[in-house]
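**Student:** Pasting a predicted model and its sequence here:
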Amino acid sequence: MAPPLWKGEQKINRIFVPLLLAMALANLLVHLQALGLADTASRGTDVMLYLIILLLIILSGRVMPFFTRAVIPGHAPKQNPVVDKVTLIALGALILELLLLPTPWLTALLTLTLAVTQILRLFGWYHRGIWKLPILWVLYTGFFWIIAGLLLMALAQFDLFPANLARHALTLGGIGITTFGMMARVSLGHTGRPIDPAPAISLGFVLLNIAAAARVFGPLLLAEKYNLWIHLSGGLWVISFLLFSVVYLPKLSRPRVDGKAG
């Protein structure tokens, strides 16, 4: 993958080369512990988590302003290059810190910095009209969960919030919802269909957000029902992706409706 990414016209895509190499390193750290050669699995999983968050933050900065501008007439999402640079610097520093020498106060500072920068980015893109468009608001809710996860991770460094639940805000909430939303969008666009999700898919967007809320905040409300929250969250997740499969499998297994290649 490296040669076409590096030689392509869009130079911004070059960042995926070191990003994928870093993911391979994070994966290696987990396997080294599985082989009994090192005690590095925890660092590997933490590094991988924030590498994926880095990927989503980069992609969100490219697609969310574009999608918002395209469907809301007259709205011009604002992007701040300084905030974008601070985001990348803070995320890079966080990944290196977690890899080399995890330090709670520094992790808290960096995750808090990231949360603030993402709030600023989100305010620059936002328009209240997004709530009329499920294919758009799902991406915004996914980005909200990334911000919430970063804030909760900062609190977790001082034992003010359970780290495991904060991690689920980033994974189930941020990664899960954003990925689901992008899958729903590109599955329509790349099969030549209008970007208008079926009601069942919009229901899936809602169910995934409920699943994230149940998994992150449910155990705080009723800790003795911990297993219930896991089963509820997991069940809603499964239902959402079953809906996706039922709706999109026929579309993805047939030629494009506009007759184009793909």
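**Tutor:** Here it is on my side, so go on. Numbers count the residues shown, from 1 in each chain.

**Student:** Please make it C-alpha for all contacts and neighbour counts, starting now.
**Tutor:** Will do.

**Student:** Show me where this protein has its helices.
**Tutor:** 2-7, 16-34, 41-71, 81-100, 104-125, 134-156, 163-168, 177-189, 199-221, 226-252 (DSSP state H).

**Student:** take the one below as the second:
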Amino acid sequence: MALLQIDGSVTEENNTKRHHPAFLNAAFRPFFLLGAAFGALSIPAWALSFLGLIKFDFYGGAYAWHLHEMLFGFFPAIMVGFLLTAVQTWTKRKCIEGWWLAALVLIWLLGRITLAFQPAFFRDYIIVIDLLFLPACAFFLARPILQAKMWRNLFFVPLLLVMAMLNAIFHLSLSNDSIIDITTISHAMVILAALVMSIMGGRVFPMFTANGTKTPRVNSIGWLEQLSILSIVIVFITTLTQNFVPNTLSIAVLFVAGISNLYRALRWRLWVTFQVPLVWSLHLSYLAMSLGFILLAFAKMHLIPSISIGFHSITVGGMGLMILSMISRVSLGHTGRLIKANAWVTCSLLALSLAAVDRVTGSLLGIEYSIVIASSALLWSIGFLIFVFAYIRILFSENMSR
């Protein structure tokens, strides 16, 4: 049966009899569903704690837990769902499915449970459990890439390992004195997530735009592609070493990253996508990410109140909306369904878009912080809960014939 892959290509699925449920046929199924459910529940849980409406013994405290779980829990789950599915297209080799996939999902799930509830039985192993996930994912990703000698995609393996290293430093910073604090680590992880979004966006957004709108594909410009990605790499380095880097250099690099990626996004022609929700949402997410870099530069110049505004433009608007759009799209394509947003999917994308606008502009306009937190958390949760309820049957079902 022919199935549309993440990069737009089509492959034939192996129809041999399986000894596991359809939910474990490919990594995108459990990781998209559980990652979205976790995103939908964890943000309001943190917001309620922040507002003093509930008391919860989160690992490291509510602030640290919120930072960690969004960046090392929610985002990696979705990213791994993409990569461990896409690698089968790149290499034409099976990556992980069945009970091995179930074991990997269980490691991730145990990490979320132990960090949120800190059960006595696992208390001495919480950090170890959490640190297992990303290296295990890197192993399963590397194996088919090395077998097929697909060196172009090998860089995702060290990227996962760098994320694992940042996760380890985050835990170390909570338990001991460390040169790098958890806020700096979190900011660096946001930039690393933006790097992934920039790379993946350049690979597939022009194609998705052309296919979805029936318009000519925009050709890439070599120097712009390199500058937009390299500048984010430099922002990542300057973020980690911010105590040793001149502020003017940090500002300059942020402007280069923001403007180059903004120009790149505008070349993809948002205005031709307004009738296609699964495409305009991707464009908006990339614009939000690009504007986030510029807002960070403004914050360092003391032109806006806080760097949090820039980082939340990247995370809520960029990461959140891009994730919701991609998992909605990929889940349809990989299960043999027509890649078209229904009313529920469109509503979920609108809710996430509004959450981003609320979280960024609310702070810029000086609206009471507690109101901004409550309203943006509610909109975020609505967006991902709609995905969970709209896609649960799809992700548990066998693929449809084309």
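**Tutor:** Thanks, I have the structure now. If you're wondering where the values come from, they're calculated on a predicted model, not measured in any experiment.

**Student:** Any idea what the TM-score is?
**Tutor:** Once superposed, the chains reach a TM-score of 0.93 (TM-score structural alignment, normalised by the length of the first structure), with 258 aligned residues with a Cα RMSD of 1.7 Å.

**Student:** Same list, the helices of the first structure, but as TSV with mean neighbour count and distance to Gly259 of the first structure please.
**Tutor:** TSV is the format used below for these (neighbours: other Cα atoms under 10 Å; distance: least, Cα to Cα, whole Å):
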stretch	mean neighbour count	distance to Gly259 of the first structure
helix 2-7	12	27
helix 16-34	16	31
helix 41-71	17	24
helix 81-100	16	39
helix 104-125	19	34
helix 134-156	24	24
helix 163-168	20	41
helix 177-189	19	13
helix 199-221	20	25
helix 226-252	16	13
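
**Student:** I'd like to know which of the ones you listed lies nearest to Asp258 of the first structure.
**Tutor:** Checking those against Asp258 of the first structure by Cα to Cα gives helix 177-189 as the closest, at 10.6 Å.

**Student:** Which position in the second structure pairs with Tyr226 of the first structure?
**Tutor:** Alignment note: Tyr226 of the first structure maps to Tyr369 in the second structure; criterion TM-score structural alignment.

**Student:** Please verify my assumption that that match contacts Ser363.
**Tutor:** Yes. Between Tyr369 of the second structure and Ser363 a contact is recorded at 6.9 Å, counting by Cα atoms under 8 Å.

**Student:** which residue packs closest to the aligned residue in the second structure for Tyr140 of the first structure, ignoring adjacent ones?
**Tutor:** Alignment note: Tyr140 of the first structure maps to His283 in the second structure; criterion TM-score structural alignment. Take His283 of the second structure and drop its neighbours on the chain: the residue closest to it by Cα to Cα, 6 or more residues apart in numbering is Leu270, 5.9 Å away.

**Student:** wait, that neighbour sits on Leu282?
**Tutor:** No. Here Leu270 of the second structure lies out of contact with Leu282, judged by Cα under 8 Å, at a distance of 9.2 Å.

**Student:** what residues are up against the spatially most central residue of the first structure?
**Tutor:** Nearest residue to the geometric centre of the first structure (Cα atoms, centre = their mean): Ile175, 3.0 Å. Contacts for Ile175 of the first structure (Cα atoms under 8 Å, 6 or more residues apart in numbering) come out as Ile52, Ile53, Leu56, Gly142, Ile146.

**Student:** Max pairwise distance over those: which two?
**Tutor:** Using Cα to Cα, those span at most 13.4 Å, a distance reached by Ile52 and Gly142.

**Student:** how close does the match of Tyr140 of the first structure get to Asn261 of the second structure?
**Tutor:** Distance of His283 of the second structure to Asn261 of the second structure, computed by Cα to Cα, to the nearest Å: 11 Å.

**Student:** what secondary structure does the spatially closest residue to Val80 of the second structure that is not a sequence neighbour sit in?
**Tutor:** Spatial nearest neighbour of Val80 of the second structure, excluding adjacent residues (Cα to Cα, 6+ apart): Cys137 at 7.0 Å. Secondary structure for Cys137 of the second structure, judged by DSSP: H, G, I helix; E, B strand; the rest coil, is helix.

**Student:** Please report the distance of Cys137 of the second structure from Glu398 of the second structure.
**Tutor:** Where Glu398 of the second structure is concerned, Cys137 of the second structure sits at a distance of 25 Å (Cα to Cα).

**Student:** same thing with Gln226 of the second structure?
**Tutor:** 40 Å.

**Student:** Likewise for Leu4 of the second structure?
**Tutor:** Leu4 of the second structure is 15 Å from Glu398 of the second structure, by Cα to Cα.

**Student:** Look at those two and report which has more neighbours.
**Tutor:** Taking neighbours as other Cα atoms under 10 Å, Leu4 of the second structure and Glu398 compare with Leu4 leading, 21 against 14.

**Student:** I appreciate the help and will end here.
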